[in-house]
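Asker: this is the structure alone, sequence omitted:
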């Protein structure tokens, strides 16, 4: 990654200290403990497709901005649920983006893409309507080179560990292939993450079918609640064998609840009969977070909690193109009351680690930082999704450091499907943290040597330790 780039500093002295701090952390390996890269990309190690299919079609940050200006996803090559026709000419898709590049002024999407063009592909020509073909051809030429295949880029990016995300109904075949090639398994470079939402959320139309697949893969009878819990434990064992060190839970809210076994079984049975209400679904999700915390204490998986997204708010977009295409919207989220049942039960247990993320940045200083500063089991995750921007990263540090310090935070997670953006996102995070720490140095609030060590910890050592990627469970 190039040393040149934004300093996110406000004056020359601040900028100089930020550059010195950043230079000390720039070469550290990348730890990517939470993300959504398709493991098939690395398992198959096939050349990437054309620039548009690599950088535009799967990037819902890009496609949602264009949709907001009346450009439908069909014209950008986003597949339709009904298999209907969409644009397949990569150059036409690229020209459409370039012709509307002004829409991205000041956005993180522009920053990430421009830095990707420059630092990954070595393309310095600014994108515009007039240069669209020039930039497209330069990137396409790079993609044809052996050094730009996925595993070669993985090495060049300096990624030490990359975690993908799969559900309990995934047979983990891609991870088995990676392990056979020496890339996966415990201590491997590519590992899985256990995300059970599709077998926990009774509101899902496919929940009942998923429960059947869960039982088949686990070899357990999921027609009973007891069998369901056993099946989940069996699948967690399979994920741990595939290298997983964490689970991930993307619930609508952060609510947790402690039910008796009989109460939980009654809701589960209503779900099997198709009689569960929305209230049942919310209560069951809340209860299962406590169950998963108990399982984590037993098997060591770090829990990640991603609440607060109203999924598929844009119903027409979801109907046409499905999930994860830019139709989700943040909502206000309570943590103080919602997490209390879980923290009452397990918050003081040093064997448990819960990393909490938020889309509601108003909660950083009011709720999350004090909670992380008061419970050994709780850590703050990086700003997530709409908040993983330079300004929001800075606001995060300003909001949480007073109450939680640096060492109750869990480091940066790129949370991306866009493989080629991973080094750029980590680089931006390191630059922002360097600028924040530099502000403390120039105010004589932190010595330079301590600031440098803190930056190294935030960038590398903390995520490696907290996500148990060093295999040292403490």
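Answerer: The structure has been received and is ready for your questions. Not measured: the values here are computed from a predicted model.
Asker: when you work out contacts or count neighbours from here on, use the C-alpha atoms and nothing else.
Answerer: Noted.
Asker: quick one: residues contacting the residue most central in space within the chain.
Answerer: In the chain, the centroid-proximal residue (Cα atoms, centre = their mean) is residue 415; its distance is 2.2 Å. For residue 415, the contact set (Cα atoms under 8 Å, 6 or more residues apart in numbering) comprises 34, 35, 36, 384, 385.
Asker: by neighbour count, which of these wins?
Answerer: residue 34 (24 neighbours; other Cα atoms under 10 Å).
Asker: is it within a helix or a strand, and which one?
Answerer: Using DSSP states H and E, residue 34 sits within no helix or strand.
Asker: how close does it get to residue 199?
Answerer: Residue 34 is 20 Å from residue 199, where distance means Cα to Cα, to the nearest Å.
Asker: and for residue 153?
Answerer: Distance of residue 153 to residue 199, given as Cα to Cα: 34 Å.
Asker: against that first model, consider the following:
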């Protein structure tokens, strides 16, 4: 019997099928494929880089931390505890990592046509060099191959960081974090390569069960007594200064809506005082969160942090899953979002100020051409963030260009962000975005709407120039 051929990937994957466009897209992609990765929005744990950790096994690397992968397996009837996620009540959980990997491989066909499939193929073949595609029959072979590979020093996380060509990586950090891991990275000479991002969401939503404890943490971390709204604002400013000193470039806001309606000072104080006594109702909490987005924009004028806003997700849609296993396990579901009226108070106040930058993300692609592209195409402070979460797929990335370019152009966008916790998927996600952009630009060239030299220049700008400018260090300008 002949040996099974080694698994390889087609070099033209995700490029246009039409021959003329494909040839142009190949040339454009060839000019961006090896450019550095500017990864400014994501959720890689800075501690794994500070400790230069090794990835222990295939389940730990691919299955357990990846929400995309978990949610698909759960949708196919595999419960979380069989994938290594422990129930909160101490119930049984699968600890055998090989068995977790087997469950994933048995369901490989469920990922057909998904971006997860593309990313996983890139990781398995291009990064880790496995010999066969996943299946029930190959699960143990691949597990053993990966176990041997991951034990080698060149597959520790810092070595992979260098190999991936990551220029800078933005993490997402609680507003009260001491940033100890970032301090370690700075001591090791990585301070300009791994930078924190200020995430204050829990502090802005006083209907949350953890809000009061978070306020106490803020007071302790900032050294400011937080007994009223004025103290709260000063504590936030102090923490933002701390983040800027640690290398932060941006803030990050994952609100339920993009409402930015400011409150009179006395009303903000009243709501804050009421929240100290007990959780606010939903309507009052939403009004307070909107006010704090407005205040955050004004703070960005002071310290230069770019403001990222990505509203419109119902978090932990399944109360059963959240109650049994906890939060952030694949049950965050998109909802429709209105931006035009919601952002008007903020943009009226600071939208023309050259000190301010606002990057808008959405999971509601119906807003692209109707609202977001016109906003970015008019306000000098507004940039469109890349297709993100549920939309960072070949079709979603292509639709983004089709729906926004004619109104906002390319140069009112901020470049691709991967928004991932799965470190090894970073080059795969950026590669897919570069291929889709190459295909879109190839269409413009083939239709004689853009010269090839302009298309190549634009592709390079989308890859490195625009994200560098969008996330410039405070004080460096855009």
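Answerer: Noted; the coordinates are in hand. Here the structure is a predicted model, which means the values were calculated and not measured.
Asker: next, the TM-score between them, please.
Answerer: The TM-score (TM-score structural alignment, normalised by the length of the first structure) is 0.97; 471 aligned residues with a Cα RMSD of 1.4 Å.
Asker: and the alignment partner in the second structure of the residue nearest to the centre of the first structure, what element?
Answerer: Mapped onto the second structure by TM-score structural alignment, residue 415 of the first structure lines up with residue 419. For residue 419 of the second structure, there is no helix or strand it lies in under DSSP H and E.
Asker: how much space between residue 419 of the second structure and residue 67 of the second structure?
Answerer: Applying Cα to Cα to residue 419 of the second structure and residue 67 of the second structure gives a distance of 11 Å.
Asker: quick one: the match of residue 415 of the first structure from residue 265 of the second structure, how far?
Answerer: 35 Å.
Asker: next: residue 475 of the second structure.
Answerer: In terms of Cα to Cα, residue 475 of the second structure sits 29 Å off from residue 265 of the second structure.
Asker: same question, residue 39 of the second structure
Answerer: Applying Cα to Cα to residue 39 of the second structure and residue 265 of the second structure gives a distance of 38 Å.
Asker: looking at the two, which is more packed in?
Answerer: Neighbour count, other Cα under 10 Å: between residue 39 of the second structure and residue 265, residue 39 has more, with 26 against 11.
Asker: just give me the match in the first structure for that one.
Answerer: Matched by TM-score structural alignment, residue 39 of the second structure corresponds to residue 32 in the first structure.
Asker: just residue 30 of the second structure next, same as before
Answerer: In the first structure, residue 30 of the second structure lands on residue 23 (TM-score structural alignment).
Asker: excluding its backbone neighbours, what's nearest its match?
Answerer: residue 3 (7.2 Å; Cα to Cα, 6 or more residues apart in numbering).
Asker: thought the one you found was touching residue 21?
Answerer: No. Counting by Cα atoms under 8 Å, residue 21 is not a contact partner of residue 3 of the first structure; they are 11.5 Å apart.
Asker: next, give me the two most distant ones among the contacts of residue 415 of the first structure.
Answerer: By the measure Cα to Cα, 36 and 384 form the most distant pair in these, at 13.4 Å.
Asker: contact partners of stretch 389-397 of the first structure?
Answerer: Outside stretch 389-397 of the first structure, the residues that reach it (Cα under 8 Å, 6+ apart) are 8, 108, 361, 364, 382, 383, 387, 428, 429, 432, 433, 436.
Asker: and the first one? What does it align with in the second structure?
Answerer: Under the alignment (TM-score structural alignment), residue 8 of the first structure pairs with residue 15 in the second structure.
Asker: also the second one?
Answerer: When the second structure is aligned by TM-score structural alignment, residue 108 of the first structure is paired with residue 115.
Asker: which strand or helix spans residue 280 of the first structure?
Answerer: Following DSSP H and E, one finds residue 280 of the first structure within helix 278-299.
Asker: report the aligned residue range of the second structure for that helix.
Answerer: With TM-score structural alignment as the criterion, helix 278-299 of the first structure aligns to 282-303.
Asker: ok, and for that stretch, which residues are buried?
Answerer: 284-301, 303 (16 or more other Cα atoms under 10 Å).
Asker: to what extent does that stretch diverge from the first structure after superposition?
Answerer: Aligned to the first structure and superposed, stretch 282-303 of the second structure gives a mean residue distance of 0.5 Å (mean Cα distance after the TM-score superposition for the first structure).
Asker: now the helices for the stretch 351-478 of the second structure?
Answerer: Under the criterion DSSP state H, counting those that start in this stretch, the stretch 351-478 of the second structure carries helices at the ranges 367, 373-376, 394-408, 426-446, 452-460, 466-470.
Asker: quick one, which of the ones you listed gets closest to residue 144 of the second structure.
Answerer: For those, the distance to residue 144 of the second structure is smallest for helix 426-446, at 22.7 Å, taking Cα to Cα.
Asker: what is that closest one packed up against?
Answerer: Applying 3 or more Cα pairs under 8 Å, 6 or more residues apart in numbering; DSSP states H and E, we find helix 426-446 of the second structure packed against helix 19-32, helix 115-121, helix 394-408, helix 452-460.
Asker: now with 10 Å, please.
Answerer: helix 19-32, strand 37-39, helix 115-121, helix 157-164, helix 394-408, helix 452-460 (3 or more Cα pairs under 10 Å, 6 or more residues apart in numbering; DSSP states H and E).
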